[in-house]
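Asker: my questions concern the predicted model and sequence given below.
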Amino acid sequence: MFPQVRMRRLRQGKLQNLVRETTITADDLICPVFVDENIETPQEVPSMPGTYKLPVDYAADEAKEISDLGIPSIMIFGVPARKDESGSSAWGNNEVVQRAVRNIRNDISSRDMAIITDVCLCEYTTHGHCGVVDYDKEEILNDPTLPLLGKTAVSHAEAGADMVAPSGMMDGMVESIRSELDNNNFENIPIMSYAAKYFSAFYGPFRDAAESGYSFGDRSSYQMNPSNSNEAIREVELDIDEGADIVMVKPALPYLDILYRIKDELEMPTAAYNVSGEYAMIKAAAQNGWMDENKIIYESITSIKRAGADMILTYFAKDMAKLLK
């Protein structure tokens, strides 16, 4: 009791570091990279200041820069030159993600980089949805999509990816991908599943970057209702049973309660995606002089780690790594 107990005693100077409960390091970070085979020079994403789409030939240099900052892994998203109804350019041997992975893997300076690839169809389809579509019913078809995701994951592994990350929220996607990887002698390639991915308004800037806006309807039939918490536990449990090695919560900041529950109850390696809308809001406020950008970045990333994330996929990865240095 006061005055014997004074909580302020340990808030003085360097003493704070002795009792710090949550510590961030660059090893906690995964840096997203957009690779676009339609451009010849880097292009800034208008709704994501400081984030660029890169030509395929720039991928290895970008990976080296990220590695030099101490960040151990990247997530590659592709923007293809060709789209069709089935998203067939997602799984070809010489498509945008596959070429970028090979470029990075063949570059001596970035061989220690862990390359993760996003496995989805939305960037590659003319309709912008994450699966095969029945236009008459305006319905996204779950089961016909699964073998396409499996083919895509195998093509990424063949190109040299260290881990694949299915993000389409199709039921059974982890089992389908695990089977295809195993059947093609990639049983040691792990799966990071977007297991609890919500139907969120925070994805808008990403769709600008990845050119993956949908032409009809929305994604509420296959992404999770933002009102639901217990459903997230069920989704994650199913993906674990199907063979997921890492599970992910997306978005991060509006769903810290979900992140905490998943880590606490299921005790799995858990990732959180600090998404484009979260990034854009902070950037916009900082540019208007309303907030201290560096302090907000640090506080935001710390809150995600404190809630239970073992790894954080964030567009602030390079900024955060520089702050830590």
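Answerer: Great, that's in hand. Numbers count the residues shown, from 1 in each chain.
Asker: alpha carbons only for contacts and neighbour counts from here, please
Answerer: Noted.
Asker: helix or strand right after whichever strand or helix holds Lys64?
Answerer: Take DSSP states H and E as the rule and Lys64 turns out to sit in helix 59-68. Under the assignment DSSP H and E, the closest C-terminal helix or strand after helix 59-68 is strand 73-79.
Asker: for that following strand, packing partners?
Answerer: The contact analysis (3 or more C-alpha pairs under 8 Å, 6 or more residues apart in numbering; DSSP states H and E) places strand 73-79 against strand 29-36, helix 96-106, strand 114-119, helix 204-210.
Asker: just tell me which of those ends up closest to Leu238.
Answerer: For the helices and strands packed on strand 73-79, proximity to Leu238 was assessed by C-alpha to C-alpha; strand 114-119 is nearest, at 18.3 Å.
Asker: what's near enough to touch Phe202?
Answerer: For Phe202, the contacting residues are Pro251, Val275, Ser276, Gly277, Glu278, taking C-alpha atoms under 8 Å, 6 or more residues apart in numbering as the criterion.
Asker: do that again at 10 Å, thanks
Answerer: By C-alpha atoms under 10 Å, 6 or more residues apart in numbering, the contact list for Phe202 reads Lys250, Pro251, Ala252, Pro254, Asn274, Val275, Ser276, Gly277, Glu278, Tyr279, Ala280, Met281.
Asker: any idea how far the second one is from Lys83?
Answerer: Distance of Pro251 to Lys83, given as C-alpha to C-alpha, to the nearest Å: 27 Å.
Asker: return the set of buried residues in the helix holding Lys64.
Answerer: Neighbour-count burial for helix 59-68 flags Ala59, Ala60, Glu62, Ala63, Lys64, Ile66, Ser67 (criterion: 16 or more other C-alpha atoms under 10 Å).
Asker: quick one, that helix and strand 29-36 angle?
Answerer: Compare the direction of helix 59-68 with that of strand 29-36 by axes from the mean of the first three to the mean of the last three C-alpha atoms, to 10 degrees and you get 170 degrees.
Asker: this is the other structure I want to compare:
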Amino acid sequence: MFYPTFRARRIRSKEVFRNMVRETALSTNDLIYPMFSAFGKGIRKEISSMPGIYQQSIENIVEEAQEAYELGVPAVILFGIPETKDAVGSDAYAEHGIIQETIRALKKEVPKLAVITDVCMCEYTDHGHCGIIKNGDVDNDETLELLAQEALSHAQAGADMVAPSDMMDGRVMAIRETLDNNGYKHIPVMSYAVKYASGYYGPFREAAESTPQFGDRRSYQMDPANRLEAVREAQMDVEEGADIIMVKPGLPYLDVVREMRNQFNLPVAVYNVSGEYSMIKAAGKMGWIDEDRVTMETMLSFKRAGADLILTYHAKEVATLLHKGYEIDRASRCGCP
């Protein structure tokens, strides 16, 4: 039987060779860990749909953030559950709001940890939408003023980076100008540039208590069918001053992650969202998958698609596996197909 001169299996034959020629690398430096800070004391409430993830009061946030940092996770991104909500999301930009106080505590107790903040209104409004409601929909331009105030309050509290997730037109420019005009030119903006109206957000809405009380978010989040629109959205944010662009969700939109990598010479982030996390956890619990293997394979898929940064609820698990020298290659030794 004739074989070609090149045989692909030659290089696959030994683990040392497979490791030497591996095209995609994963590091703890790639990881950002989302955390949910809740008003009060002594709170550590597990999210029923997200095993291992908690709503936590500030002292417990600090403790877990320290644990993540010691594992090598360099950054967290904060989401807030305030004591009270109102129509204009007042706690989002209050000097002593839940996120502002959490930032101060983290920068005091874990000073080398990078603290990133989600900038949006949905967690703080009593209607659950991402801005000011007028005539049954979010008013884009009035919302920009509040988002800029929110980002500024986070910077004033000590945040290292702000990440607007609201999908209002023009919000990156509004935030950039407000930060620059108030002495925070050094604070980078990681824009949720491409955020789809997705069914994968369900568990997050439980975690952040941010389910819309009427309607949905399709008037401002993107249609899952659209790819070219993603390029236009990201281009706007780049022109307005974004330092990092993000795609959310992750797994269903790997093609869009690759499009961002090909189109823009900026760092690209991807959000491995709650629904993606919960599906792996559920299947792992049932014994249907090797949870560690699938988790690491998922992380590699983001990196292979072109992401530089991964926001993931798996961050501590991934860091632990990396420290143990876990290789995706171990699948060949576990009897798996």
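Answerer: Happy to help now that I have it. A quick note: this is a predicted structure, and the numbers were derived from the prediction, not measured.
Asker: can you tell me what Asn262 of the second structure aligns to in the first structure?
Answerer: Correspondence of Asn262 of the second structure to the first structure, assessed by TM-score structural alignment: Asp264.
Asker: give me the element Met190 of the second structure is part of.
Answerer: Using DSSP H and E, Met190 of the second structure falls within strand 190-195.
Asker: give me the distance from that strand to the chain's centre.
Answerer: Centroid separation between strand 190-195 of the second structure and its chain, computed with C-alpha atoms, centre = their mean, to the nearest Å, is 10 Å.
Asker: the first structure: matching residues for that one?
Answerer: Residues 192-197 of the first structure are where strand 190-195 of the second structure lands when matched by TM-score structural alignment.
Asker: now the matching stretch on the second structure. Mean distance?
Answerer: Superposed on the second structure, stretch 192-197 of the first structure shows a mean distance of 0.2 Å to its aligned residues (mean C-alpha distance after the TM-score superposition for the first structure).
Asker: can you pick out the most distant pair from the buried residues of helix 59-68 of the first structure?
Answerer: Ala59 and Ser67 (12.2 Å).
Asker: please give me every residue in contact with the alignment partner in the first structure of Glu276 of the second structure.
Answerer: Taking TM-score structural alignment as the alignment basis, one finds that Glu276 of the second structure is matched in the first structure by Glu278. Glu278 of the first structure makes contact with Phe202, Tyr203, Pro205, Pro251, Ala252, Leu253, Pro254, Ser300, Thr314, Tyr315 under the criterion C-alpha under 10 Å, 6+ apart.
Asker: now the first one: how far from Asn274 of the first structure?
Answerer: I take that to be Phe202 of the first structure. Distance of Phe202 of the first structure to Asn274 of the first structure, given as C-alpha to C-alpha: 10 Å.
Asker: what touches both of those two?
Answerer: Any residue near both Phe202 of the first structure and Asn274 by C-alpha under 10 Å, 6+ apart counts here, and that gives Lys250, Pro251, Ala252, Pro254.
Asker: map the first one across to the second structure for me.
Answerer: Matched by TM-score structural alignment, Lys250 of the first structure corresponds to Lys248 in the second structure.
Asker: surely its match touches Val268?
Answerer: No: if you go by C-alpha atoms under 10 Å, Lys248 of the second structure and Val268 don't touch, sitting 11.1 Å apart.
Asker: now the common contact residues for these two.
Answerer: When contacts are counted by C-alpha under 10 Å, 6+ apart, Lys248 of the second structure and Val268 have Ala193, Val257 as shared neighbours.
Asker: redo the buried residues of helix 59-68 of the first structure as TSV? Include distance to Ala244 of the first structure.
Answerer: Supplementary listing: the buried residues of helix 59-68 of the first structure in TSV, determined by distance: C-alpha to C-alpha, whole Å:
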residue	distance to Ala244 of the first structure
Ala59	27
Ala60	28
Glu62	28
Ala63	26
Lys64	28
Ile66	26
Ser67	26
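Asker: how big's the offset between the helix of greatest length in the first structure and the second structure?
Answerer: The longest helix of the first structure (DSSP state H) is helix 142-159. Relative to the matching residues in the second structure, helix 142-159 of the first structure has an average distance of 0.4 Å after the fit, by mean C-alpha distance after the TM-score superposition for the first structure.
Asker: what range in the second structure matches that helix?
Answerer: The aligned range for helix 142-159 of the first structure in the second structure is 140-157, by TM-score structural alignment.
Asker: got the buried residues for that stretch?
Answerer: 140, 143-144, 146-157.
Asker: same deal with stretch 270-289 of the second structure?
Answerer: Taking 16+ other C-alpha under 10 Å as the basis for neighbour counts, the residues of stretch 270-289 of the second structure that come out buried are 270-278, 280-282, 284, 289.
Asker: what lines up with Asn294 of the first structure in the second structure?
Answerer: Across the two structures, Asn294 of the first structure finds its equivalent in Asp292 of the second structure, going by TM-score structural alignment.
Asker: tell me which helix or strand its match sits in.
Answerer: Secondary structure assignment for Asp292 of the second structure, by DSSP H and E: helix 291-305.
Asker: what's the very next helix or strand once past that helix packed up against?
Answerer: Secondary structure here is assigned by DSSP H and E; on that basis, the next helix or strand after helix 291-305 of the second structure toward the C-terminus is strand 309-312. The helices and strands touching strand 309-312 of the second structure, judged by 3 or more C-alpha pairs under 10 Å, 6 or more residues apart in numbering; DSSP states H and E, are strand 31-38, strand 75-81, strand 244-248, strand 268-272, helix 274-286, helix 291-305.
Asker: quick one: closest of those to Ser210 of the second structure.
Answerer: Ranking those by distance to Ser210 of the second structure, with C-alpha to C-alpha as the measure, places strand 75-81 first at 8.9 Å.
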